[in-house]
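K.L.:
make a model of this:
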Amino acid sequence: MAPTCPPRGVYAPVVAFFHEDETLDLGALQKHVIRLAQAGVSGLVIQGSNGEAPHLDHSERKQVISTALATLKQYGKREAVIIAGCGAQSTRETIQLCQEASESGAHFALVLSPSYWVGAMQQPTIQKFFSDVASVSPIPILLYNFPGVTSGIDLDSDLIAGLAAANPNKIVGCKLTCGNLGKLHRVAHDKRIQTPFAAFAGKSDFFLHGLVAGSNGLIGAAANLVPKVHVKLLKLYDEGNLNSAQELQTQLSEVDWVLVRMGVSGLKAAMDKYYKYGGGRSRRPLLPIQSSTFTGERDEILQKIVDLENSL
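P.N.:
Presented below is the predicted three-dimensional model:
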């Protein structure tokens, strides 16, 4: 039986891999999912912002979800949770994506705010959008707040908590890539929310800060590169070893800053350089990045944390 909300832990927002002709590279995806599962992550986010969801058609989205789930089961990780990115510009297509994600085996849907005709996306419109999707989605949804990819639309804590309170067991969490720790703290402790609710930090550079604020863990891009380090930081925090957790957080903040400036293709190029799979390819118009880009200080920062990852 699926949990009522995503369990606390580290979730990797899985990147999409492509061959040189831009077809899906499912072999690289399987290799990546195995590495993440062996690292001890609690689950995967498929077709988040790092998964190039806007570049995939519906059948490809379903194929990626089902491939990831089958790989997890094959390697004995049946308890791992799949959260599928299901955001779209219309309510109609968002609901369709939620239905297709459920059919493919996903446990939860992660839904961005629509941003087409941004001037019309006032709070009542956004509130109705999420309520309409939640009311008919066959799987519970998480609100995804990422102003950087939604033309600046930023869900505030009252809207998030209000939607969760009004849609119990339907809206069961949020991912806050906005980096607003005050918002995360307010949502995590809002007494209006009476059913299980998972508030996630959305970037590795405030993973520890989010835990202190009461987060449910992390959904962060750098977990693709060094999942064991993220799992270790959570363990250190839970054991009360704050000094060691802070040391790891310092490294993760440096790593996240290197990766965020390189974008999705850069993250894949880093995995190609340090783990020898996947390449730095994305679908156009995103351009590929060569693994040789990581030199000098960038290489020093990433190599140091990859060495730590390999030692764990």
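K.L.:
C-alpha from now on. contacts and neighbour counts both.
P.N.:
Fine.
K.L.:
all strands for the stretch 51-200 of the chain, in order.
P.N.:
Using DSSP state E, counting those that start in this stretch, the strands of the stretch 51-200 of the chain run over residues 81-85, 108-112, 141-145, 171-176, 198-201.
K.L.:
now render the ones you listed as TSV, adding distance to His230 and mean neighbour count.
P.N.:
Below are the strands of the stretch 51-200 of the chain laid out as TSV (distance: least, C-alpha to C-alpha, whole Å; neighbours: other C-alpha atoms under 10 Å):
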stretch	distance to His230	mean neighbour count
strand 81-85	17	28
strand 108-112	21	28
strand 141-145	21	27
strand 171-176	17	28
strand 198-201	12	28
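K.L.:
possible to save the ones you listed as CSV with distance to Leu26?
P.N.:
What follows is the strands of the stretch 51-200 of the chain, written out as CSV (distance: least, C-alpha to C-alpha, whole Å):
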stretch, distance to Leu26
strand 81-85, 17
strand 108-112, 22
strand 141-145, 26
strand 171-176, 26
strand 198-201, 28
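K.L.:
those: which one's closest to Leu286?
P.N.:
strand 81-85 (19.4 Å; C-alpha to C-alpha).
K.L.:
quick one, that closest one and strand 141-145 angle?
P.N.:
On the basis of axes from the mean of the first three to the mean of the last three C-alpha atoms, to 10 degrees, strand 81-85 is oriented at 50 degrees to strand 141-145.
K.L.:
one more to line up against the first:
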Amino acid sequence: MWSGIFPAVTTKFTADDQIDHAEMERCMALLIEAGCDGLIMAGSLGEGPMLSHDEKLAILKTAQGVAGGRPVLLTVNEAATRDAVSLARKAAAAGADGLMLVPSPIYHTDPEETVDTMRTVTSAGGLPVMIYSNRVAYRVDVTVPILEQLAKDDLFVAIKESSDDIRRTTDVINAFGDRFDVFTGVDNLACEALMMGAVGWVAGLVTAFPRETVAIYRLIQAGRHAEALEIYRWFRPLLDLDVSTYLVQNIKLAEVHAIGSNERVRMPRQPLRGERREMVERTIKDCLAKRPKLPEF
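P.N.:
Sure, this is the predicted structure:
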């Protein structure tokens, strides 16, 4: 159902901590112009847990106006299942093309709780769902046995595989064939996962480097692996910035240098400072200085 590059879009804020819809439109237009295949709003990188339901729905509307008919998914990452149900229903009413569903971001559900929660939210929304499996950040692992139960419901169509185990891509494909659209959700494992059969990439650094991200995906799909690897090896120091407690600040700082955006975040986050900022900024500037010329694809 879904494939390709789906950016996990950053949320832009004004100086007085309101949603900066104009800047979001500008930044998302760059993604669409570069050839991205969909947009995912209010996820981890989008600071979703810091947004109200009204803000998330407003962001969804802004994305729909830019996407040009490409699928726009809203992330459901609420702590309480009843709140997740409420947001899923609101997203459906607002015309979302699907949901990216975090099983339980605060309470670490056991397998039975994980299945019941995901079924409850999905049933309420009635929309296609991308399962977000991220045992590193959220301590809930959507394993192959759990997927076996969820596979009985046709609304579960995709999985964002962020277990940090590259073997999991093959495990899911071996178990289910093409039943689920497998997306990689770890930037610095993306090339590996795509070569192992993942059909999409929920990408982070794409928000600052959209053309390079799209190029890697399309070159791999065309079997031009050597060309994709050359770009990916240049990209790796930047992609490593996605695998961090400070991924939001890291990537927003990359957006400052690469696309002229801002690095405003919502508290309790604060922009990077001190040695950490110097290190990240040095990585960004070094990679920009060596930015490769992209082949035709």
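K.L.:
could I get the TM-score for this pair?
P.N.:
Comparison of the two superposed chains (TM-score structural alignment, normalised by the length of structure 2) gives a TM-score of 0.90, and 293 aligned residues with a C-alpha RMSD of 2.4 Å.
K.L.:
sorry, back to before: out of the strands of the stretch 51-200 of structure 1, nearest to Ser49 of structure 1?
P.N.:
The closest of these to Ser49 of structure 1 is strand 81-85. By C-alpha to C-alpha, the value is 8.1 Å.
K.L.:
quick one: average offset of the closest one versus structure 2, please.
P.N.:
Its aligned residues in structure 2 lie a mean 0.8 Å from strand 81-85 of structure 1 after superposition (mean C-alpha distance after the TM-score superposition for structure 1).
K.L.:
circling back to that earlier point, which stretch among the strands of the stretch 51-200 of structure 1 approaches Asp256 of structure 1 most closely?
P.N.:
Closest among the strands of the stretch 51-200 of structure 1, using C-alpha to C-alpha: strand 198-201, at 13.4 Å.
K.L.:
quick one: buried residues of the next helix-or-strand element following that closest one?
P.N.:
Going down the chain from strand 198-201 of structure 1, the next helix or strand is helix 207-213, by DSSP states H and E. Within helix 207-213 of structure 1, the residues that qualify as buried are Phe207, Leu208, His209, Gly210, Leu211, Ala213, counting by 16 or more other C-alpha atoms under 10 Å.
K.L.:
out of the strands of the stretch 51-200 of structure 1, nearest to Arg283 of structure 1?
P.N.:
Using C-alpha to C-alpha, the strands of the stretch 51-200 of structure 1 put strand 81-85 closest to Arg283 of structure 1, at 17.7 Å.
K.L.:
find me the equivalent region of that closest one in structure 2.
P.N.:
Strand 81-85 of structure 1 corresponds to residues 71-75 in structure 2, going by TM-score structural alignment.
K.L.:
aligned counterpart of Lys128 of structure 1 in structure 2, please.
P.N.:
Aligned by TM-score structural alignment, Lys128 of structure 1 pairs with Asp116 of structure 2.
K.L.:
ranges for the helices of the stretch 201-312 of structure 1?
P.N.:
Here the stretch 201-312 of structure 1 has its helices, by DSSP state H, counting those that start in this stretch, at 207-213, 227-238, 242-260, 263-275, 296-311.
K.L.:
quick one: the first one aligns where in structure 2?
P.N.:
In this case it means helix 207-213 of structure 1. With TM-score structural alignment as the criterion, helix 207-213 of structure 1 aligns to 190-196.
K.L.:
I would like the residues contacting that stretch, please.
P.N.:
Applying C-alpha atoms under 8 Å, 6 or more residues apart in numbering, the contact partners of stretch 190-196 of structure 2 are Ile166, Thr169, Thr170, Thr184, Gly200, Trp201, Ile216, Tyr217, Ile220, Leu229, Tyr232.
K.L.:
wait, which of these is closest to Leu150 of structure 2?
P.N.:
Looking across those and measuring by C-alpha to C-alpha, the closest to Leu150 of structure 2 is Thr169, at 17.0 Å.
K.L.:
so who does the aligned residue in structure 1 for the closest one touch?
P.N.:
Under the alignment (TM-score structural alignment), Thr169 of structure 2 pairs with Leu184 of structure 1. For Leu184 of structure 1, the contact set (C-alpha under 8 Å, 6+ apart) comprises Ser157, Leu176, Ala199, Phe200, Ala201, Gly210, Ala213, Gly214, Ser215.
K.L.:
likewise for Gly220 of structure 1?
P.N.:
Listed by C-alpha under 8 Å, 6+ apart, the contact partners of Gly220 of structure 1 are Tyr11, Ala12, Pro13, Ala201, Gly202, Lys203, Ser204.
K.L.:
rewinding a little: show me the one of the helices of the stretch 201-312 of structure 1 that comes nearest Ala101 of structure 1.
P.N.:
Among those, helix 263-275 comes nearest to Ala101 of structure 1, with 22.5 Å by C-alpha to C-alpha.
K.L.:
read off where the closest one ends up in structure 2.
P.N.:
Using TM-score structural alignment, helix 263-275 of structure 1 pairs with 247-259 in structure 2.
K.L.:
do you know how far the residue mapped onto Gln38 of structure 1 from structure 2 is from Gly68 of structure 2?
P.N.:
Aligned by TM-score structural alignment, Gln38 of structure 1 pairs with Glu33 of structure 2. Distance of Glu33 of structure 2 to Gly68 of structure 2, computed by C-alpha to C-alpha, to the nearest Å: 10 Å.
K.L.:
can you check Met41 of structure 2 too?
P.N.:
For Met41 of structure 2, the distance to Gly68 of structure 2 - C-alpha to C-alpha - is 15 Å.
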